[in-house]
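Student: Okay, here's the prediction I keep looking at, along with the sequence it came from:
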Amino acid sequence: MGLRMVLDSQPDLTVVGEAADGRAALERSAELRPDLVLMDVRMPEVDGLAATRELCARPSPPKVLVVTTFDLDEYAYGALRAGASGFLVKDALGEEILVTVRAVLRGDVMMAPSALRRLVERYVLPSAPAAERGRLARLTDRERDVLALVARGLSNTEIAARLFLGETTVKTHLGRVLGKLDLRDRVHAVIFAYESGLVRVGDRPGADRG
């Protein structure tokens, strides 16, 4: 009710429906075709992880924002891997909710690199699957450099300065990385970088590996 009141108070946002669990969310999404779904994690019938995976696999899927207590549980990490565009904290203030929702609707990913690193440190398997390591071979050396720095939490501006490139060039490289690896967005690029072994848990942001 609180979320609905905050969102419906804005002239540019409209809540088109609600659902009590994951199964109902899937049905209502198919019916209403929303631009964004706020998905709880622990729900009866179909949980948020399964519902997010199914939603994001549909043609022209809505964006999904996971509603979480943000003590970063395995369901939230799984939802990111399934295609969610970030987190919304359950106890967030109204202004934070609006900033997050509008950012995701613009196509941004609302996931702080430090929080994502915490997830990765806790849930990514220590050994990278061979298939993931093999996918790295699709990238040029410069694309690998960009991906590694994205995974360590650097912004495009910081990456440009570090690699002596223009910011537009960095964006181009990142776009090619996403395309070659069939990744949805920056968050999933970070997850891939850890899972493939390109970046290791414990690497400092901005640090080079020897």
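Tutor: Thanks, I have it.

Student: Could you use CA atoms for every contact and neighbour count after this?
Tutor: Will do.

Student: and the next element down the chain from the lengthiest helix in the chain?
Tutor: Longest helix of the chain, by residue count under DSSP state H: helix 167-181. In the C-terminal direction, the helix or strand that comes right after helix 167-181 (DSSP states H and E) is helix 186-195.

Student: where does that following helix sit relative to the chain's centre, distance-wise?
Tutor: The chain centroid and the centroid of helix 186-195 are separated by 9 Å under CA atoms, centre = their mean, to the nearest Å.

Student: neighbouring contacts of it?
Tutor: Outside helix 186-195, the residues that touch it by CA atoms under 8 Å, 6 or more residues apart in numbering are 80-81, 83, 85-86, 109, 111, 116, 120, 124-125, 127-129, 132, 147-148, 150-152, 178, 183, 199-201.

Student: Same check on stretch 96-103?
Tutor: 6-7, 65, 88, 109-110.

Student: Adding secondary structure, distance to T157 and neighbour count, write these out as TSV.
Tutor: As requested, those are exported to TSV (DSSP: H, G, I helix; E, B strand; the rest coil; distance: CA to CA, whole Å; neighbours: other CA atoms under 10 Å):
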residue	secondary structure	distance to T157	neighbour count
V6	helix	33	16
L7	helix	32	17
L65	strand	26	27
L88	strand	26	22
V109	coil	17	19
M110	strand	18	19
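
Student: re earlier: can you say which of the contacts of helix 186-195 are buried?
Tutor: Among those, the ones that count as buried by 16 or more other CA atoms under 10 Å are 80-81, 83, 85-86, 109, 111, 116, 120, 124, 128, 132, 147-148, 150-152, 178, 183, 199-201.

Student: here comes the other one, which I'd like you to weigh against the first:
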Amino acid sequence: MIRVVVVDDEALVRFGLELIFRGTADIDVVATTTGALAVREVGLRGPDVVLLDIRTPGVDALTVVRQLRAMPRPPAVAMLTTAGSGENVAAALRCGAAGFFLKDTEPQHLAQYIRTLASGGVVLSRDVTRSAADDYLDTAARSAASAGVARLTKREREVLVLLAEGLSNLAIGVRMHLSRGTIKDHVSTVLAKLGVGNRVQAALIAQRAGLLRRPGA
């Protein structure tokens, strides 16, 4: 069972998300709370995934992300956002967030997003990816990343695409009929060629480069 905490200062948003997940057999919303109480509730509940509103009145959401990621058993944190907040999204990713998606995301996609986050994948809404990538990466880094993409082999590019679509190493291995260890080696090579330190950065670069083959949320 995947344990989830929803953090949003709007009661209607909290209720709506809890209601959506109530119909899934493998996801349990163990708490809904406001930004001010987020760290305490997460500490008490020990969730696998936290959905955190990027705008929490009276509380710095970025500080909350840092505190959650510094816990002994840190949950995966995904930011709930609205269109046009790329700068805040980029800052949240730097603080350790595993992804972000819009509050008006289609409900049928949400359960799979939670499963992706719980398995170590990333969830990045393509509606705000380009602005977030531009804020996340400076000009030199974007240039280096573009050169890195060009150096990827066909197999490495396929790994990058699947990584950017949110698949874990295990899931990528199943898709490509390769061992988990082999995929781990490919991911390490991809990150090195792109000059980035984590999967979120790689996924942003892949999306910005137009490598994804299917529409995202």
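Tutor: Alright, I've got the coordinates. Computed from a predicted structure; not experimentally measured.

Student: on that earlier part again, biggest separation within the contacts of stretch 96-103 of the first structure, which pair?
Tutor: Within the contacts of stretch 96-103 of the first structure, two members stand farthest from each other by CA to CA: V6 and V109, at 20.7 Å.

Student: how about the helices in the second structure?
Tutor: Under the criterion DSSP H, the second structure contains helices at 11-22, 38-45, 61-69, 86-94, 107-118, 129-136, 139-151, 154-164, 169-176, 180-194, 199-208.

Student: Redo those helices as a markdown table? Include distance to V30 of the second structure.
Tutor: Formatted as a markdown table, the helices of the second structure follow (distance: least, CA to CA, whole Å):
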| stretch | distance to V30 of the second structure |
| --- | --- |
| helix 11-22 | 9 |
| helix 38-45 | 7 |
| helix 61-69 | 16 |
| helix 86-94 | 23 |
| helix 107-118 | 14 |
| helix 129-136 | 30 |
| helix 139-151 | 39 |
| helix 154-164 | 28 |
| helix 169-176 | 26 |
| helix 180-194 | 31 |
| helix 199-208 | 26 |
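
Student: Point out the most buried one among those helices.
Tutor: helix 199-208 (a mean of 24; mean count of other CA atoms under 10 Å).

Student: what's next to the longest helix of the first structure, contact-wise?
Tutor: For helix 167-181 of the first structure, contacts defined as CA under 8 Å, 6+ apart pick out 135, 138-139, 142-143, 146-147, 156-157, 159-160, 183-186, 189.

Student: what sits against V196 of the second structure?
Tutor: By CA under 8 Å, 6+ apart, the contact list for V196 of the second structure reads A202.

Student: Stretch 78-96 of the first structure maps to which residues in the second structure?
Tutor: Against the second structure, the aligned range for stretch 78-96 of the first structure is residues 91-109 (TM-score structural alignment).

Student: and the end-to-end length of that stretch?
Tutor: By CA to CA, to the nearest Å, the extent of stretch 91-109 of the second structure from end to end equals 25 Å.

Student: what's the closest of the helices of the second structure to I54 of the second structure?
Tutor: helix 61-69 (5.7 Å).

Student: just checking, what packs against the closest one?
Tutor: For helix 61-69 of the second structure, the packing partners by 3 or more CA pairs under 8 Å, 6 or more residues apart in numbering; DSSP states H and E come out as helix 38-45, strand 76-81, helix 86-94.

Student: Adding distance to V5 of the second structure, write the ones you listed out as TSV.
Tutor: Converted to TSV, those look like this (distance: least, CA to CA, whole Å):
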stretch	distance to V5 of the second structure
helix 38-45	7
strand 76-81	10
helix 86-94	18
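
Student: and L3 of the first structure, what pairs with it in the second structure?
Tutor: So, by TM-score structural alignment, L3 of the first structure is matched to L17.

Student: residues touching V5 of the second structure, list them.
Tutor: 29-33, 42, 47, 49-51.
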